[in-house]
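# sequence and predicted structure below; questions after.
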Amino acid sequence: MDLRRLPYFVAVAEERSVGKAAERLRMAQPPLSLQIRKLESEIGTALFRRGSRGMDLTEAGQALLSRARAALALAAEGAESARAVAAGRRGRLSVGYMFVLANAVLPRLVPELRRSLPGADLEFVELSASTREARLLDRSVTVALCMPAIRHPEIQAAQIGTQPLMLALPARSPLVRLTAVPVNRLHGRPLIALPRPGEESASSAVAALLRRHQVEMPIVSRVETVHSAMSLVLAGEGLAILPACAALGAPRGIIFKPFLDATDTIEIAICWRRDVDSPLIRNFRKCAERVVARL
């Protein structure tokens, strides 16, 4: 059956007149009558009979009408769905995020995404230094909120903000009495560093800060996440230099202090596969940029 004839059939059934249906469809009456006859020929039975009030449906016509309406509605829905996906308003988006950004970004980002992309199927996945790259490459995550950006030939990164570096120390440390800590006061003190050996150095900004001030801090532990770093700081194992936003998830007993003589920052970026050109990612980026700008 030629499905293009279904709108003609529905119009005649609803108007109960070939003439009125032709006016509604903005076409001449003879071609419309021809299309109805061809449809009846394809199906093999009459769909209309002439009654006192115009064109009446036969039982076969009644059986076809409800299904024809459903088919046309489904086709319209499919077209609208395709337009929504093409415009980035609909689709599946798996959002990876690093723990350091969770408390600062997610409470604002999730409502923004729900409001801006109501048709999107959203999933949120926590990432670590050792999983973020792999989850993007195997496509189990569509886009990732990272700190810092991932450097990989198959991954695209866009900076959307920065966070200042601060010193995380236990409340019992004598440095807590200072409003801001001079970097040279860290010389010789143990450092809890991020990430683990073998990973891209998220601590490169920290290393650059210490190197510029000619300060050496022996690394006593390397961890993947800021909450692990803060736990070791709380245990008295050492100090950590972390993004300011990490303070939002700090346990009681951890104090964050700015540096007196340094304004170093670390980038916040969104990352995705280079071979994925999705308007949904572009819309996600706009939402993330608005949220991070308010941090």
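Received the coordinates, thanks. Note that the structure is a prediction, hence the values are computed from the model and not measured.
# hey, let's count contacts and neighbours off CA atoms from now on
Fine.
# the stretch 151-295 of the chain: strands as residue ranges?
Assigned by DSSP state E, counting those that start in this stretch, the strands in the stretch 151-295 of the chain fall at 155-170, 191-193, 219-222, 240-243, 254-257, 265-273.
# for comparison:
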Amino acid sequence: MIDLRQLRYFQAVAEELHFGRAAARLAIAQPALSRQIQQIEEELGTPLLRRTQRRVELLPAGALLLERSRAIQQELARTLADVRRTGAGELGKLTLGFIHSSTYGLLPSVIRRFRQLYPGIELELHEMPITAQLSGLVRGTIDLGLLRVQPGPPELEMAIVMPDPFVLAVPAKHPLAARERVRLKEVAGEPFLMFNQAEAPLLHDRVQAMCEQAGFTPEVVQRATQLHTMVGLVGGGMGVAVLPASARNLHPRQVRFLQIADKADPLHVALAWRRGHETPAIRSFRKVTEEVAAAMMP
């Protein structure tokens, strides 16, 4: 079987058309080079060169081998370069699950920056609820999840990217709209918009607990799942809502967002992946996400 070293030897002779110059180029003895070429011809069962005392000429079989040898060497060089780039997190494919609310600010900026820095990594995006992301990560149908922190399977690892504190959203003409900061008990008894527990359990349970800690049970007049739906309903005057601060990135004209004075832990946006499966591409995406998130935080 002819190996890459022998192809390199033949290529040198075929390009120089002189055994002495080829041997000097390869830094080997000329007799050794001649034996290598003879072994290649014996292996192939056909002469590749016509040798005379004055010159060396390529035969048709030799010309074909030279052409293919160059192509093999070029493809090998590209393959090795791609392997190095893949190992450095600069090449490959990454399948990302993401929550809808991340598209309001963080995710578009991350994607833009990631594609600038890592154009060799194909990014496949799937909008998915948190529970679907956790399941997809365990099954291996997605490589990485951009989600809100909540208890997950032990097979997964999570890295917090940025906090997302709660704010109170009120209609622009609400009596509290001119305030910057309120306590939740100030909206006790008002019509309340609440996240659907079945489809957004984390947000529902956190908001419900905040209201109860403030001393009241919210009088829910409408339930919804998506953040933009909640914001739209508040802007329509249907009621008030406790929302993640990322809702501000929607820039609704008919809604005011007020800080909540009550002590409450913020939500956290995080990246999640299968334990032991943090690939170079995942590390590259993590790095970009953390840098973009840090630049967005006040």
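Nice, I can see it. All values derive from a computational prediction rather than experimental measurement.
# tm score of chain vs chain?
The TM-score (TM-score structural alignment, normalised by the length of structure 1) is 0.89; 295 aligned residues with a C-alpha RMSD of 2.4 Å.
# before we move on, the earlier item: okay, the strands of the stretch 151-295 of structure 1 in TSV with mean neighbour count next?
Shown next, in TSV, are the strands of the stretch 151-295 of structure 1 (neighbours: other C-alpha atoms under 10 Å):
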stretch	mean neighbour count
strand 155-170	21
strand 191-193	25
strand 219-222	15
strand 240-243	25
strand 254-257	22
strand 265-273	22
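# can I get those in JSON lines including distance to residue 137 of structure 1?
Below are the strands of the stretch 151-295 of structure 1 laid out as JSON lines (distance: least, C-alpha to C-alpha, whole Å):
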{"stretch": "strand 155-170", "distance to residue 137 of structure 1": "8"}
{"stretch": "strand 191-193", "distance to residue 137 of structure 1": "26"}
{"stretch": "strand 219-222", "distance to residue 137 of structure 1": "25"}
{"stretch": "strand 240-243", "distance to residue 137 of structure 1": "26"}
{"stretch": "strand 254-257", "distance to residue 137 of structure 1": "35"}
{"stretch": "strand 265-273", "distance to residue 137 of structure 1": "7"}
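# average gap between the strand or helix carrying residue 146 of structure 2 and structure 1?
Element membership of residue 146 of structure 2 [criterion: DSSP states H and E] is strand 144-148. Superposing on structure 1 and averaging over aligned pairs (mean C-alpha distance after the TM-score superposition for structure 1), strand 144-148 of structure 2 comes out at 1.4 Å.
# now for that strand, which elements pack on it?
With contacts defined as 3 or more C-alpha pairs under 8 Å, 6 or more residues apart in numbering; DSSP states H and E, the packing partners of strand 144-148 of structure 2 are strand 92-98, helix 130-139, strand 267-274.
# what sits up against that strand?
If you take C-alpha atoms under 8 Å, 6 or more residues apart in numbering as the criterion, strand 144-148 of structure 2 is touched by 94-99, 102, 130, 133-134, 137, 267-274, 282.
# do stretch 70-83 of structure 1 as well
Among residues not part of stretch 70-83 of structure 1, those counted as contacts by C-alpha under 8 Å, 6+ apart are 6, 7, 90.
# right, and the first one touches residue 68 too?
So the one you mean is residue 6 of structure 1. Yes - the criterion here is C-alpha atoms under 8 Å, and residue 6 of structure 1 meets it with residue 68 at 6.1 Å.
# where do the helices sit along structure 1?
6-15, 18-25, 29-43, 59-86, 99-116, 132-137, 204-212, 226-234, 279-293 (DSSP state H).
# please identify the buried residues of the shortest one?
Buried positions in helix 132-137 of structure 1, judged by neighbour count with 16 or more other C-alpha atoms under 10 Å: 132, 133, 135, 136, 137.
# and the nearest residue to the second one once chain neighbours are set aside, how many neighbours?
Think residue 133 of structure 1. Excluding its sequence neighbours, the residue lying closest to residue 133 of structure 1 (C-alpha to C-alpha, 6 or more residues apart in numbering) is residue 150, at 6.9 Å. Burial of residue 150 of structure 1 is recorded as 23 neighbouring residues (other C-alpha atoms under 10 Å).
# residue contacts, residue 150 of structure 1?
133, 157, 200, 271.
# how about 10 Å then?
129, 132-133, 144, 156-158, 200, 202, 269-272 (C-alpha atoms under 10 Å, 6 or more residues apart in numbering).
# can you give me how far stretch 221-230 of structure 2 is from the chain middle?
29 Å (C-alpha atoms, centre = their mean, to the nearest Å).
# now the end-to-end length of that stretch.
12 Å (C-alpha to C-alpha, to the nearest Å).
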